[in-house]
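Participant: have a look at this prediction, sequence included:
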Amino acid sequence: MKRVVITGLGAITPIGKNTKEYWKNLLNGVSGANKITRFDASKFKTQFACEIKNYNPLDFFDRKEARKLDRFSQYGLISTKEAIKDAKLDFSKLNVNRIGVIFSSGIGGFETFEKEVIDFTKSNFQSRFNPFFIPKIISNGLSGQISINYGLRGINYCPVTACASSTQSIIQAFNYIRLGKADIIISGGSEAPITEASIGGFNSMKAMSTNNENYSSASKPFDRNRDGFVVGEGAGTLIIESLDSAIKRGAKIYAEVMGGGESSDAYHITGTHPEGLGAYLAMESGLRESNIAPEEINYINAHATSTGLGDLSEIKAIEKLFASNLDKLQISASKSMTGHLLGGTGAIEAISTCLSVNTGIVPPTINTTEIDENIPNEINLSLGKKSTKEINYALSNSFGFGGHCAALILKKYIRD
């Protein structure tokens, strides 16, 4: 089996339009929540979200290109361009037949779908659909576009498992490379779900926070007063590469990918298992595959969406699996700042986990002031401010509607 590493990072998020800005604001505890500016949200119970601030597609694409791309594809192409530059990939000097793309989106071109259907019905079913309608809405369109843009002829597909999607993309990239089927895979996820139908749909499920008066602190994972998640948007890209390839190129290495666990809650289409059975299995199988004992994990980037059942089920799984070192383990919840990017969330959280391993800095969990009484006192939730910690191994969790569970394990890279 080949060793696998991360050699490039790219991000566009509600708290930063590149990796450097994202990481800086994450460490400083900046909230990405704001009143929705993209449409009139006054008719909805939730009137805020974590939008990307001051986004203009013409800052990144020419007008003709921008018209052909849904917002989720734009975000993914932006983060990918940054990651490729960060990794110093020169495709003219590499075997593009062994470079692939595994890139996710949970719901794809939702904004395009909504607009086109509304325009069609408003025209009394007389208007013509945009010829780019289908290519813009399909979730795999982004992975295909990345491959086309850079002429990459290796494996190319799009795992779709709701909020676990991009973590599973990274895990699958790891698997292909360690088996010797590819040298480099561009992996990650993107989502642009801040639309009227999305807000209305999540409101009807009673899944989102409705704390409109205090929106900047509405995402409060593990807090006894949490009332639902805050939706966010953006994308994250990681360059996943064999260690042999990285060394041959003289690439910088952020962290080593040790393994990933995948499982199913097999419980409910939207709710997590109350005892966190799927979460436990994903983390446990990831540790087993990586040949790591629970005591060796120093930090967990929790899925922690700020929902009543979800936060507690994850804590129960962590409490069970890491019982022997619970008081030494550090946990943080970056969704308190970025909101929940659905299919893109695993990618940006893998980036922050990677940077924590690389730098030994743990971002804070913000907004949480009264810890849920069901959470054990010995659990360190990294409240309020960043902290330093020696991190040899870290774990990043992602769980999606449908019961999909994924856990990614990273290791601090030390040159032999």
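Facilitator: Cool, the structure landed.

Participant: CA only for contacts and neighbour counts going forward, please
Facilitator: Will do.

Participant: can you give me the helices for the stretch 201-350 of the chain?
Facilitator: 243-249, 277-290, 308-321, 335-338, 345-359 (DSSP state H, counting those that start in this stretch).

Participant: redo those as a markdown table? Include distance to Thr13 and mean neighbour count.
Facilitator: Listed next are the helices of the stretch 201-350 of the chain as a markdown table, based on distance: least, C-alpha to C-alpha, whole Å; neighbours: other C-alpha atoms under 10 Å:
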| stretch | distance to Thr13 | mean neighbour count |
| --- | --- | --- |
| helix 243-249 | 27 | 15 |
| helix 277-290 | 26 | 22 |
| helix 308-321 | 22 | 21 |
| helix 335-338 | 7 | 31 |
| helix 345-359 | 8 | 27 |
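
Participant: and here is the other one:
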Amino acid sequence: MTKKIVVTGIGASSPLGGTADESWNALLAGESGVRTLEYDWIEQYDIPVTFAGQAKVPAEEVLERPVAKRLDPSSQFALVAAKEAFADAGSPEVAPERLGVDWATGIGGVWSLLNAWDVLREKGPRRVMPLTVPMLMPNAPAAAVSMHLEARAYARTVASACASSTESIANAYEHLQSGLADVVIAGGSEAAIHPITIASFASMQALSRRNDDPATASRPYNTDRDGFVMGEGAAALVLETEEHALARGAKIYAEIAGGGVTADSYHITANDPEGRGAARAMQLALEQAGASPDEVTHINAHATSTPVGDINEYTALHAVFGDRAKEIPVSATKAATGHLLGGTGALEALFTVLAVKNRVAPPTINLVSPDPEIPLTVSGESQALGDGPQLAISNSFGFGGHNAVVAIRSYDA
């Protein structure tokens, strides 16, 4: 028998705010979290892109100093978001063996790795921190969350580039369905605003170069979009079966109705121009939700603001929804947050949860001249979704041909 899986807690640390509520309110207000970077290494290494979506509140300012010092920034953000989400869920009293963690990252502890390399070259092997490997390993955020919350059912890590944390939510849905846990903290984090990653993305012509106007650089669907904007942070969702949530009197935000995960098997960086893998992931998510495309009332699009990627996603949307794709309210929230890479799917799923709960599609900023090749319903202001039942999808697609989609339904007890 299929169980209803619900969201009972949310947490975030993003370029828009230090909490989920702050991030959501800033998103609705049309704010941008993208700013000029104030680091000496920008000039030192002649980095061609000088801005990004830095977390509005540094995680090390939130965590206790001894805790923060033992964690890479990606793990710091994970712990901040997970702690908020678990507290928001009412800190459910659940046996540790029934509490699981499904986490994700795209790049992992790049700061810890490359800082240690600098120390090795400049000061020798004896000065390399003993905790370097535990800090840089991709599963470190999941481990940090698991240890803090005493989650012993499992602590699993997904690393599928920019689809990572959407996949972690889809996995959490399946793990709850199969009975591996009663409560799961699912999400993702990334802290890769580093000279090597910016230089690499810039070298492949993937990043926007609007150094003179960072706040408007991420402009999905605009005719003059010129690339994505890097972001950092984390988001977490507490998921549990409806039965478990109601038994403990938990508040319920929304239902995770299904998920779909596919692979393009096309190119290491480019997605399939026909959108076949992306379309199939959407269809799988809807099939698992027991829903048809006609029931979808909102889409949080991957929409990175790259010239080709935005068009390819529209091709996939049209394959699933036909001409109705032009009518469904779409939000492209990376315009405000930048692209959190492995953490972006969780943040956008969180925004989608709040969208269906509050019956509002958040605005897409910086859309001044819509691309006629992408005829979607995208607004620079919040759009009301109506009073009836809502069903939304949140899309994530990543390097390597990874596609992940979650279907999120409004909850009415």
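Facilitator: Received the coordinates, thanks. All values reported here derive from a predicted model rather than from experimental measurement.

Participant: just to revisit the earlier point, please name whichever of the helices of the stretch 201-350 of the first structure is nearest to Gln74 of the first structure.
Facilitator: Of all the helices of the stretch 201-350 of the first structure, it is helix 345-359 that lies closest to Gln74 of the first structure, at 15.7 Å by C-alpha to C-alpha.

Participant: and the next element down the chain from that closest one?
Facilitator: Later in the chain than helix 345-359 of the first structure, the nearest helix or strand by DSSP states H and E is strand 361-362.

Participant: next, the mean deviation of that next one compared to the second structure.
Facilitator: Once fitted to the second structure, strand 361-362 of the first structure is off its aligned match by 1.0 Å on average (mean C-alpha distance after the TM-score superposition for the first structure).

Participant: just checking, what packs against the helix or strand that that strand is followed by?
Facilitator: Sequence-wise, the next helix or strand downstream of strand 361-362 of the first structure (DSSP H and E) is strand 387-388. Identification of packing neighbours for strand 387-388 of the first structure by 3 or more C-alpha pairs under 8 Å, 6 or more residues apart in numbering; DSSP states H and E yields strand 361-362.

Participant: in a strand, that's where Gly100 of the second structure is, yeah?
Facilitator: Yes. Under DSSP: H, G, I helix; E, B strand; the rest coil, Gly100 of the second structure falls within a strand.

Participant: these two touch, right, it and Gly179?
Facilitator: No. Using C-alpha atoms under 8 Å, Gly100 of the second structure makes no contact with Gly179, being 10.8 Å away.

Participant: neighbour-wise, which of these two wins?
Facilitator: Ranked by neighbour count (other C-alpha atoms under 10 Å), Gly100 of the second structure and Gly179 place Gly100 first, with 30 against 12.

Participant: distance of that one from Gly345 of the second structure?
Facilitator: From Gly100 of the second structure across to Gly345 of the second structure, the span is 19 Å (C-alpha to C-alpha, to the nearest Å).

Participant: what's the answer for Ile252 of the second structure, then?
Facilitator: For Ile252 of the second structure relative to Gly345 of the second structure (C-alpha to C-alpha), the value is 20 Å.

Participant: could you do Met282 of the second structure as well?
Facilitator: For Met282 of the second structure relative to Gly345 of the second structure (C-alpha to C-alpha), the value is 14 Å.

Participant: do Glu255 of the second structure as well
Facilitator: 16 Å.

Participant: what of Val67 of the second structure?
Facilitator: Counting by C-alpha to C-alpha, the gap from Val67 of the second structure to Gly345 of the second structure is 26 Å.

Participant: same check, this time on Met204 of the second structure
Facilitator: From Met204 of the second structure to Gly345 of the second structure the distance is 23 Å (C-alpha to C-alpha).

Participant: got a list of what the residue nearest to Ala182 of the first structure when sequence neighbours are not counted touches?
Facilitator: Distance criterion C-alpha to C-alpha, 6 or more residues apart in numbering; nearest residue to Ala182 of the first structure, sequence neighbours excluded, is Arg98 at 4.7 Å. Applying C-alpha atoms under 8 Å, 6 or more residues apart in numbering, we find Arg98 of the first structure in contact with 152-155, 181-184.

Participant: could you rerun that using 10 Å?
Facilitator: Arg98 of the first structure is in contact with 152-155, 177, 180-185, counting by C-alpha atoms under 10 Å, 6 or more residues apart in numbering.

Participant: please narrow those residues to those residing in strands.
Facilitator: Among the contacts of Arg98 of the first structure, DSSP state E puts 184-185 in strands.
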